[in-house]
Structure formats: C-alpha cells, structure tokens
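K.L.:
Return a 3D structure for these sequence lines:
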Amino acid sequence: MSKTELFDLDGQVALVSGASRGIGAAIAHLLAQQGAHVIVCSRKLGGCEAVAQAIRDEGGQATALACHIGELEQITQLFSEIRQRFGRLDVLVNNAATNPQFCNVLDTDPAAFQKTVDVNIRGYFFMSVEAGKLMRERGAGSIINVASINGVSPGAFQGVYSMTKAAVINMTKVFAKECAAFGIRCNALLPGLTDTRFASALVSNPAILQGVLQQVPLKRVAAPAEMAGAVLYLASAASSYTTGAALNVDGGFLS
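P.N.:
So this is what the prediction gives:
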C-alpha cells in the first residue's frame, strides 16, 4: 500500500458535526482533501454552507446539513436524509459540543448541567447509534469522538464539561467493543488547549493562559488544523487495527 493509499478516503462519505468553524471545519477540509464527500453539520445551516462551499471551491466534495445534536428528533431527521441522499456513511466525527457555564462546581446551574449532558453525552451516543446502523449494513466504518484532555484531568471551573468528556472516553470503548464484530472501529481524540472560539474564555485571558501553558511542555496553544491530522489517521486505513483508543493531541499536557 502506497503512502497516498494509506490515507485515501476516495468514495467515502464522512459526517463531521460542529463543522462550521474551529476544529470541526479543519477536520472537514482535510477529509475532503483526502477524497471524502464531507457532510458539514452544525446547528446553523448558513455556517455549514460557508464551510461546504469553501471545500467545493478547493475542488472537494461537500454537503451542508443542519442538526442540533442536543435534539433527538433532529438526529433522526439528519440520518434519514443521509440515508436518502447517500445510502451509506463511512466516517462519523462527533465534534459538536457545548460548555455553557464556567464556574465553581458548587455554583452549577441545573439548566446548564442538562444542556451539557444532552449535547456532549446523549448527542454523541445517538449520533453514534445512528451512524453505526448505517455502517453495520456495509460491514465497515469509523467513529471518532472528539473528547478532551479534561476527560482525564478535569479543567478548573469546567466540572460538568469535564465529566461529560470522561463519559465520551468510556463511551468510545463501549462502541469499540460492541461494534467490532460489524467492522466498525471507534476511537477518541483528546485535544489540548486549541485556539478556537469555544476555548476563547481561556485563550483570551492572559493570566489563565499562562497558567495553562506552564503545564504544556510544547509551551503553546494548538491550531485547529493540528487536530485534523489525528482524525485523518483514525478515519483511514492507516488505523485499521486501532479501536477503543484515546489519542492525546495536547502538546504533552497529560504526559
């Protein structure tokens, strides 16, 4: 197998949630560059279409579909449309997530708690279930869950978010074990601090940022594109014997 064939996604259909910006957009672009038809998915269709159009302008294939993964009805509708339009799904990247409250755990708002759980756990779970059903029909597929280093080492004032990301890591192992017989692999990506709007509360605060970077051996914040290569590995034949893994891309934070 040649170098290009190892990461070749020609003819495959890949769904990336939370792909209208940041890490998700970077992943969508790279998967399309490797030949996949990428379904760019997020809550707002306009943002998805902008990324999809940028991919098409680069010569890639992309379709924009809106879905709020915190709403089960929307997940059902999304996969109904995928089945109708494409009849298959080869790669799912669960990237959409939320963290609506930055506070001491004792000050957690119940509504914020529920929203975080609904998106980060329930959403990932049922996106994986629906994707897995399509993949099972073909006897192959790769599910990649974007978790976080917070799932291993809880972030300060990010208690509920950290708990949900720990659940995502365990969920990954559940799907890896129970879906291997269907040819489906499931792995997790654990990003470190990355320069996205999602992490702006940390990146834009010099005091917090310096405190975090003291714990990062590479001494810098990651760019979204630096997460995409790891996802390509997990999506492609390069990782054909890898399932149930949690891949740290964190500048050495968890070392």
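K.L.:
contacts, neighbours, all on C-alpha from now
P.N.:
Fine.
K.L.:
Secondary structure class of the spatially closest residue to Ile149 that is not a sequence neighbour, three-state.
P.N.:
The shortest distance from Ile149 to any non-neighbouring residue, by C-alpha to C-alpha, 6 or more residues apart in numbering, is to Leu190 (5.2 Å). Taken by DSSP: H, G, I helix; E, B strand; the rest coil, the conformation at Leu190 corresponds to strand.
K.L.:
Report the separation between Leu190 and Asn104.
P.N.:
23 Å (C-alpha to C-alpha, to the nearest Å).
K.L.:
who's in contact with Ile149?
P.N.:
Leu190, Pro191, Gly192, Asn248, Asp250, Leu254 (C-alpha atoms under 8 Å, 6 or more residues apart in numbering).
K.L.:
What is the neighbour count of the residue nearest to Ile149?
P.N.:
A total of 23 residues lie near Leu190 under the criterion other C-alpha atoms under 10 Å.
K.L.:
I'd say it and Ser148 touch.
P.N.:
Yes: assessed by C-alpha atoms under 8 Å, Leu190 is found in contact with Ser148 at 4.1 Å.
K.L.:
wait, isn't Val151 in contact with Met163?
P.N.:
Val isn't right for residue 151; it's Gly. Yes: between Gly151 and Met163 a contact is recorded at 6.3 Å, counting by C-alpha under 8 Å.
K.L.:
Can you work out which other helices and strands pack against the helix ranked longest in the chain?
P.N.:
Longest helix in the chain, counting residues (DSSP state H): helix 159-179. In terms of contacts (3 or more C-alpha pairs under 8 Å, 6 or more residues apart in numbering; DSSP states H and E), helix 159-179 is packed against helix 110-117, helix 124-138, strand 141-146, strand 184-191.
K.L.:
Other residues contacting the third one?
P.N.:
By C-alpha under 8 Å, 6+ apart, the list of residues contacting strand 141-146 from outside reads 89-95, 124, 128, 131-132, 135, 168-169, 172, 183-191, 231, 234-235.
K.L.:
now that strand, how far from the centre of its chain.
P.N.:
8 Å (C-alpha atoms, centre = their mean, to the nearest Å).
K.L.:
want to put them side by side, so please do this one too:
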Amino acid sequence: MTETEVRKIALVTGAGSGIGRACALRLLEHGYNVVLAGRRHAALDAVAQEAQHLNGEALAVACDVTDAASVAALFDQIRERFGRLDVLFNNAGRNGSPVDIDQLDIDEWRSIVDTNLTGVFLCTRAAFGLMKTQSPRGGRIINNGSISAHAPRPNSVGYTATKHAITGLTKAVSLDGRQYDIVCGQIDIGNAETEMAARMARGVRQANGEIAVEPLMDVRHVADAVLHMAELPLSANVQFMTIMASKMPFVGRG
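P.N.:
So this is what the prediction gives:
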C-alpha cells in the first residue's frame, strides 16, 4: 500500500479466537485497519500483539454484542478513532447444548438467540447507520452463517434456527442497503479447524445416529474467502458463499 492510498476500516466480532482471529489477521496483513471486538479483552489484546508486525492497525475493544449499549459504545470508538467503517464481519456466535428440544433450557435458548441473531442485528444496525451517512458513502457487511443455515445437525435446534434467520437478515439488509451503496453477503462455513470445531476430529453424532469423525479444513482458507468478499468493489457482491471441508458429510446423503 502506498502512502497516498487510504486504508479501509474493518470490524470483526468474535475476533479473539477461531475464525474471527484468522480473518482479522488476514485483513490486517492485507493493509486494513481492524477493530477487534469480543467479550474477552485479554484474547483481543493477544491478537493485537500478534498483529504488530502486520500492515494495518489493530484496535481491541471489549464488547458484548448482545448488549445494545455495549455495541453503541463500540461504534462510538470506531467513529472517534477512524471516522468510518468499510467492512463489518459479523462473526461472533455460540453453540447450544446437544439435547432434544424439550430438554433445552429456555434461558440457554434466549442466550443463543441473543448472541447469534440479536447480536448480528445490533452490529448491523449500527454499521448501516454509519455507512449510509459517511463520506464516501457505503460499505460491506459480511455475515457468518454456517452449514447449519442450510441443514441441521442432530440436537442443534437453537443454533440451526438462528443461522437460518441470519440468511433472512442477510437478504433483507442486501435489499435495503442498495439505495445507500451498502452491500451484504453471507459466508457459510463447514468444519474449519478451530477450537469450536475440534470435536469433529473426535467424532460427532450423524443424522443416522452413528458417531463419525469428520474432516476439517485449515481456517486460513476461510480467512482468504472473507478477504475476497471484502476486497470486491461495492458494485459487486458475493451474496452467498459456502466454504467447507470437501469430504465432510453435507452434500447429498453424507
């Protein structure tokens, strides 16, 4: 990047580990200034330290995406530090207990919905308001869907329901953002090798009731895919992308 080029500003939620960490580092490597958001400040600081030798500036901000005031404070810091936002990667999310629906605690259900759906809504709402009024106008919102936005795993009603809802949110924001040069797309990820997916290597329950080990893919491929989506001009959009371990049981009957 030359001195005359303006660095793009990206926000990654859930940036302290896993997919969020990998994508934040890839964006930083490519010259983005990246706001690292998440609940664990120590984990965010560790990513920021790791990024010191990269091309962009990393700003760690502790944020609970389920809390409207916390999200508002996050965006206040973005405005104060950078004055704009070019890319939002809504990555923060959580799983639920692997139980039948009648055994899923109502408070846990609400926590899953708050994190996976309301959190995305709150961050998208704030980003939309900033992107439509900043100059130059517009920006890109990328939602982390999941293979579960297409098909459920056994005993995953909370996670699956929220990830299906993300697809609807992605479509609605993509439509409503047109007049403001705001684009919105979704990346559906299957079996990236992270802490959250480590159980796949130990064996997980399949639709037929069997326990099977599932292949994993390097999380760097997800980071490259998110970078590709982010780098497109606002005149083009990856509406939906599925990236997955090639041999995981998803396509067809397994």
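K.L.:
that older thread, would you list the helices and strands packed on helix 159-179 of the first structure in JSON lines and tack on distance to Phe157 of the first structure?
P.N.:
JSON lines is the format used below for these (distance: least, C-alpha to C-alpha, whole Å):
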{"stretch": "helix 110-117", "distance to Phe157 of the first structure": "13"}
{"stretch": "helix 124-138", "distance to Phe157 of the first structure": "23"}
{"stretch": "strand 141-146", "distance to Phe157 of the first structure": "20"}
{"stretch": "strand 184-191", "distance to Phe157 of the first structure": "18"}
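K.L.:
ok, back up a step: tell me the counterpart of the residue nearest to Ile149 of the first structure in the second structure.
P.N.:
By TM-score structural alignment, Leu190 of the first structure lines up with Asp188 in the second structure.
K.L.:
Please enumerate the strands of the first structure.
P.N.:
In the first structure, the segments counted as strands under DSSP state E are 13-17, 37-42, 61-66, 91-94, 141-146, 184-191, 246-249.
K.L.:
need those in TSV with distance to Ala112 of the first structure, can you?
P.N.:
Shown next, in TSV, are these (distance: least, C-alpha to C-alpha, whole Å):
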stretch	distance to Ala112 of the first structure
strand 13-17	21
strand 37-42	20
strand 61-66	23
strand 91-94	20
strand 141-146	20
strand 184-191	23
strand 246-249	27
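K.L.:
Gly155 of the first structure: which of the ones you listed is closest?
P.N.:
Across the strands of the first structure, Gly155 of the first structure has its closest neighbour in strand 184-191 (12.8 Å, C-alpha to C-alpha).
K.L.:
still on that earlier bit, what range does the longest helix of the first structure cover in the second structure?
P.N.:
Going by TM-score structural alignment: helix 159-179 of the first structure matches residues 157-177.
K.L.:
Give the buried residues for the matching stretch.
P.N.:
157-167, 169-171, 173-174, 177 (16 or more other C-alpha atoms under 10 Å).
K.L.:
what does stretch 214-223 of the second structure give?
P.N.:
Glu214, Pro215, Leu216, Met217, Val219, Arg220, His221, Val222, Ala223.
K.L.:
Which members of those residues are the farthest-apart pair?
P.N.:
Among those, Glu214 and Ala223 lie farthest apart (C-alpha to C-alpha), at 20.8 Å.
K.L.:
quick one: which of the helices and strands packed on helix 159-179 of the first structure is nearest Arg21 of the first structure?
P.N.:
strand 141-146 (14.4 Å).
K.L.:
Output the residue interval of the second structure matched by the closest one.
P.N.:
Using TM-score structural alignment, strand 141-146 of the first structure pairs with 139-144 in the second structure.
K.L.:
average distance between the matching stretch and the first structure?
P.N.:
After superposition onto the first structure, stretch 139-144 of the second structure lies on average 0.4 Å away from the residues it aligns with, using mean C-alpha distance after the TM-score superposition for the first structure.
K.L.:
hang on, the earlier thing: between the helices and strands packed on helix 159-179 of the first structure, which gets nearest to Leu30 of the first structure?
P.N.:
strand 141-146 (14.6 Å).
K.L.:
Report the inter-axis angle for the closest one versus strand 184-191.
P.N.:
Strand 141-146 of the first structure runs at 20 degrees relative to strand 184-191, counting by axes from the mean of the first three to the mean of the last three C-alpha atoms, to 10 degrees.
K.L.:
Give me the nearest residue to the residue mapped onto Val249 of the first structure from the second structure, chain neighbours excluded.
P.N.:
Aligned counterpart of Val249 of the first structure in the second structure: Ile243 (TM-score structural alignment). Nearest residue to Ile243 of the second structure in three dimensions, chain neighbours excluded: Ile189, at 5.1 Å (C-alpha to C-alpha, 6+ apart).
K.L.:
Counting neighbours, what do you get for that neighbour?
P.N.:
20.
K.L.:
Can you give me the separation between it and Ala37 of the second structure?
P.N.:
Taken as C-alpha to C-alpha, the span from Ile189 of the second structure to Ala37 of the second structure is 20 Å.
K.L.:
And for Leu175 of the second structure?
P.N.:
Leu175 of the second structure is 26 Å from Ala37 of the second structure, by C-alpha to C-alpha.
K.L.:
Roughly how far does the residue most central in space within the first structure sit from Ile144 of the first structure?
P.N.:
The centroid of the first structure falls nearest to Asn95 when counting by C-alpha atoms, centre = their mean (2.4 Å). Taking C-alpha to C-alpha as the measure, Asn95 of the first structure and Ile144 of the first structure are separated by 8 Å.
K.L.:
and what of Ala238 of the first structure?
P.N.:
Distance from Ala238 of the first structure to Ile144 of the first structure, by C-alpha to C-alpha: 14 Å.
K.L.:
quick one, which of these two is more surrounded?
P.N.:
Counted by other C-alpha under 10 Å, Ala238 of the first structure and Ile144 do not tie: Ile144 has more neighbours, with 26 against 15.
K.L.:
returning to what we had before: can you tell me what sits against the longest helix of the first structure?
P.N.:
98-99, 104-105, 113, 116-117, 120-121, 124-125, 132, 145, 147-148, 150-155, 184-188, 243-246.
K.L.:
Check stretch 57-68 of the first structure too.
P.N.:
32-33, 35-45, 48-49, 52-53, 55-56, 74-75, 78.
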